[in-house]
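**Q** here is my input; please provide its structure:
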Amino acid sequence: MLEVAVTRRAGDFTLDVTLAAASGVTAVFGPSGAGKTTLARCLAGLARPDAGRIVLDGKVLFDGRTNLAPHRREIGYVFQEPRLFPHLDVERNLLYGAPRGADPSDVAEMLGIAPLLARRPGGLSGGEAARVAIGRALLRRPKLLILDEPLAALDLRRRHVVLPWLERLRGAGIPMLYISHAIEEVARLADTLVLLKDGRVGHAGPVADILADPLVAADLGPEQAGALLEGPVAPGQDGLVTVRTAVGAMQVAGVPEGARHARLRVRAEDVIVATEMPRGLSALNVLPVRIAAMQDEHGPGVMLRLEAGRGALLARVTRRSCAALGLAVGRDVWAVVKTSGVARADVGTAP
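**A** Below you'll find the predicted structure:
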């Protein structure tokens, strides 16, 4: 359990954050300049708060009298850049800072870097180097693992390669604080989401609840807004599988082979709303839903929360369409989602 209540001022910027994080992955999300890295550095002991308190598993890391050194905080920190030692091979990089007698074999197997142990960092791809940096942090046996935008230095293709390994890491049982400004990473990895803006917490809670909130979606903007669904996977045909989500069965592509449980982010821009049962469509996903909430945006759009069963989708439509269709809270409608509308970057495995 991590308990944080800190303030830190730097010039015109003030970080003022109170949050609690338990087991699983807590994602801290926000735009550049929101204070994400400043918060991470305060937690790790690399920056000193002006005031406040940081407690990890009952151990005080910082308060008015205590300020433990970074190496005494039992926190693993993964930076944006791997920061590997070029003169050491992968195995020795992994073991740097680990307890005496540590065996890197299990961590190397989990992260898919066992065949690389004899290589030097200069011979690694960006994705391989990122995994070595994560493995090095894990071998310190931390009580908390902080990943500070670990994929930011990678191109899109390499991010897609590394993300499945991070999903695998999620099941290792080590609490993680994942810092990011990429919503697709957050949606695939997080259990809890903390939205940071201008140094303060705007929203915090279970990731599916936060992402399906029209108020949050309006703040995120049309390109970032999208609801999170997950469920068991059933075999399909033609490269598609069926994911039985809380809002209904979804036909999607891109679910990793052998996955039993999948997590999907369905973008609000990719959901079409119909007031009558559509016919003659190529779209495979047509779900009966009810409009539960409507939120006006600053531009011409309106964000709708569409509920069915225990789940929810978001849809972004224009005010003109809302008026023409007579859309209102409580009305039964149909949500139409093209199979190709669920991008492969938004499809991952669930715990």
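
**Q** CA atoms for contacts and neighbours, from now on please.
**A** Fine.

**Q** which residue is the nearest non-sequential neighbour of residue 254?
**A** residue 344 (5.2 Å; CA to CA, 6 or more residues apart in numbering).

**Q** meant to ask about residue 41, not that
**A** In space, residue 41 is closest to residue 47, 5.3 Å off (CA to CA, 6+ apart).

**Q** how far away is the one you found from residue 30?
**A** Separation of residue 47 from residue 30 (CA to CA, to the nearest Å): 20 Å.

**Q** how about residue 62?
**A** 25 Å.

**Q** how would you label the nearest residue in space to residue 229 that is not next to it in sequence: helix, strand or coil?
**A** In this structure, residue 229 finds its nearest non-sequential neighbour in residue 264, 5.1 Å apart by CA to CA, 6+ apart. Classification of residue 264 using DSSP: H, G, I helix; E, B strand; the rest coil returns strand.

**Q** please generate a structure for the following sequence too, so the two can be compared:
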Amino acid sequence: MSLDVDIRHEQEAFRLQARFHSEGRLTALFGRSGAGKTTLVNAIGGLIQPRQGRIVINGRVLVDTRRGIAVPKHKRRIGYIFQEGRLFPHLSVGQNLLFGRWFTPRRERVADFDGIVGLLGIGHLLDRRPSTLSGGEKQRVAIGRALLADPQLLLMDEPLASLDDARKAEIYPYIERLRDESSVPIVLVSHSVPEIARLATSIVVLSEGLVTASGPAAEILRHTSLFPQFGPAEAGALIETRVLRHEDVFDLTILQAKAGTLTVPRLDLSVGAPMRVRLRARDIILSLKPPEGMSALNVLPGTIVSIDGPDGSSVDVTLDCGGESLVARVTRKSVEHLSLTPGLPIHAIIKSIAFDPEALGRVPHDDHP
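**A** As a prediction, the model looks like this:
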């Protein structure tokens, strides 16, 4: 998937000036409320017409104000998922799903009903009405309805914002499967760092109507400066691992990464299963020597690559641990006390508690462009 955006738009007192290129299977538009995420996604979907610029998806020009091109929203072949499922209450789940097909010419219908139902795990819901569904179930049905319209792009405008943590945990795996097993690229609007860390392959950061950064998720999430409202609390490294073994007697799982082994609470995954882990900068402690007499189970040897300029009392220290890039947020006093400099061997100590459920996600596959 390729998405090229270069637009300017004014709406009352708000001004959006967004320019970026993404080739991710799931591109996250990230920023706090009022940053311009929804305005941008509405421009892509055709709900608003930007004053100036271009929008191109997979080489297909949707908007080019200079050439007078503005493809109507009903011809853009874009599925849109809102914060609420917006299902028809008088129709069953099965009827809601089939409604999406009415907007696609019969000769162009290629989406497999049974395949999408199986992908989203909603086969047992087909005869039920929306009023009997949980929030997570409603969103899965809404995603299925959008997919059955054979879209060329799926827009998700904070689809999990109205769900509690339990319902989010329920729907995360289905969005991961959709990202990895469907041929439909996704643009996800979010203001949650854990959410984009788990789901995104590419990230576009917005602030006050401007794109402040864009690129692969692993690269963007390493820079705490890009997330000033979350910063050291949430930013960090994304590490791809596989399940090495389980230690059932301790209810733990051992993950194998390039950097070494990581111990996490027991995961219901088979040995060899891929797993993406987020190591937050705030959860990493640095030691000049291999630690002894500590309860922390995760210690990764590495080398200091760089030390960013100070941000108040703290700095970001970038590490190379066996080819993995990690970031530790430490105080300027610690840097001076330990005489930390680039090239210095170091040990990164990570608490097991850092591996919360939202920090763990399925590794994106490269099966689709």
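
**Q** tell me how they score on TM after superposing.
**A** Remark: TM-score between the superposed chains equals 0.95 [TM-score structural alignment, normalised by the length of the first structure]; 351 aligned residues with a CA RMSD of 1.8 Å.

**Q** and the helices in the first structure?
**A** 36-44, 90-95, 105-110, 126-138, 156-170, 183-189, 207-211, 214-220, 319-325 (DSSP state H).

**Q** now do the contacts for residue 198 of the first structure.
**A** 13-15, 33-35 (CA atoms under 8 Å, 6 or more residues apart in numbering).

**Q** and residue 58 of the first structure, how many neighbours?
**A** Using other CA atoms under 10 Å, residue 58 of the first structure has 10 other residues around it.

**Q** separation between the residue nearest the centre of the first structure and residue 348 of the first structure?
**A** Nearest to the mean C-alpha position of the first structure, by CA atoms, centre = their mean, lies residue 186 at 1.3 Å. Using CA to CA, we find residue 186 of the first structure at a distance of 11 Å from residue 348 of the first structure.

**Q** then residue 70 of the first structure?
**A** Distance from residue 70 of the first structure to residue 348 of the first structure, by CA to CA: 33 Å.

**Q** of those two, who's got more company?
**A** Shown here are residue 70 of the first structure and residue 348; by other CA under 10 Å, residue 348 has more neighbours (24 against 18).

**Q** how about the residue nearest to residue 254 of the first structure, what's its match in the second structure?
**A** Matched by TM-score structural alignment, residue 344 of the first structure corresponds to residue 357 in the second structure.

**Q** residue 112 of the first structure maps to what in the second structure?
**A** When the second structure is aligned by TM-score structural alignment, residue 112 of the first structure is paired with residue 121.

**Q** what residues are up against that match?
**A** Here residue 121 of the second structure is in contact with residue 174 (CA under 8 Å, 6+ apart).

**Q** roughly how far does it sit from residue 308 of the second structure?
**A** Distance of residue 121 of the second structure to residue 308 of the second structure, computed by CA to CA: 45 Å.

**Q** ditto for residue 272 of the second structure
**A** Distance from residue 272 of the second structure to residue 308 of the second structure, counting by CA to CA: 36 Å.

**Q** quick one: whatever residue of the second structure lines up with residue 148 of the first structure from residue 292 of the second structure, how far?
**A** Here residue 148 of the first structure is matched to residue 157 in the second structure, going by TM-score structural alignment. Residue 157 of the second structure sits 48 Å away from residue 292 of the second structure, going by CA to CA.

**Q** and what of residue 233 of the second structure?
**A** Computed with CA to CA, the distance linking residue 233 of the second structure and residue 292 of the second structure is 27 Å.

**Q** between those two, tell me which one has more neighbours.
**A** residue 233 (16 against 7).

**Q** what's the spacing between the more buried one and residue 77 of the second structure?
**A** Taken as CA to CA, the span from residue 233 of the second structure to residue 77 of the second structure is 39 Å.

**Q** in contact with the nearest residue to residue 7 of the second structure once chain neighbours are set aside, which residues?
**A** Distances taken as CA to CA, 6+ apart put residue 53 closest to residue 7 of the second structure, at 4.1 Å, once the chain neighbours are dropped. Each residue near residue 53 of the second structure by CA under 8 Å, 6+ apart is listed here: 5-8, 63-66.

**Q** what's the match for residue 53 of the second structure in the first structure?
**A** Checking TM-score structural alignment: residue 53 of the second structure goes with residue 52.

**Q** how close does its match sit to residue 280 of the first structure?
**A** 60 Å.

**Q** for residue 106 of the first structure, same thing?
**A** Taken as CA to CA, the span from residue 106 of the first structure to residue 280 of the first structure is 52 Å.

**Q** ok, back up a step: give me the number of residues near the residue mapped onto the residue nearest to residue 229 of the first structure from the second structure?
**A** Structural correspondence for residue 264 of the first structure with respect to the second structure (TM-score structural alignment): residue 277. Residues lying near residue 277 of the second structure (other CA under 10 Å) number 27.

**Q** now swap in residue 60 of the second structure and tell me
**A** 12.

**Q** do residue 355 of the second structure as well
**A** If we define neighbours as other CA under 10 Å, then residue 355 of the second structure has 19 of them.

**Q** for residue 11 of the first structure, same thing?
**A** The number of residues near residue 11 of the first structure, taken as other CA under 10 Å, comes to 6.

**Q** returning to what we had before: going by distance to residue 318 of the second structure, which of the contacts of residue 53 of the second structure wins?
**A** Proximity of these to residue 318 of the second structure (CA to CA) peaks at residue 5, which lies at 31.2 Å.

**Q** how about the strands in the stretch 151-300 of the first structure?
**A** 176-180, 192-197, 200-206, 226-234, 241-245, 248-252, 261-267, 271-274, 285-296 (DSSP state E, counting those that start in this stretch).

**Q** what's the mean distance for the fourth one versus the second structure?
**A** By mean CA distance after the TM-score superposition for the first structure, the fitted strand 226-234 of the first structure averages 1.3 Å away from its aligned residues in the second structure.

**Q** what range does that strand cover in the second structure?
**A** Taking TM-score structural alignment, strand 226-234 of the first structure hits residues 236-244 over in the second structure.

**Q** got a list of contacts for that stretch?
**A** By CA under 8 Å, 6+ apart, stretch 236-244 of the second structure touches 197, 217-218, 221-224, 253-258, 269-282, 324-328, 363.

**Q** with stretch 209-221 of the second structure instead?
**A** So stretch 209-221 of the second structure is contacted by 14-22, 24, 34-36, 196-197, 200-206, 226, 235-238 (CA under 8 Å, 6+ apart).

**Q** report the buried members of the residues you listed.
**A** Buried positions within the contacts of stretch 209-221 of the second structure, assessed by neighbour count (16 or more other CA atoms under 10 Å), are 15-19, 22, 24, 35-36, 196-197, 200-206, 226, 235-238.
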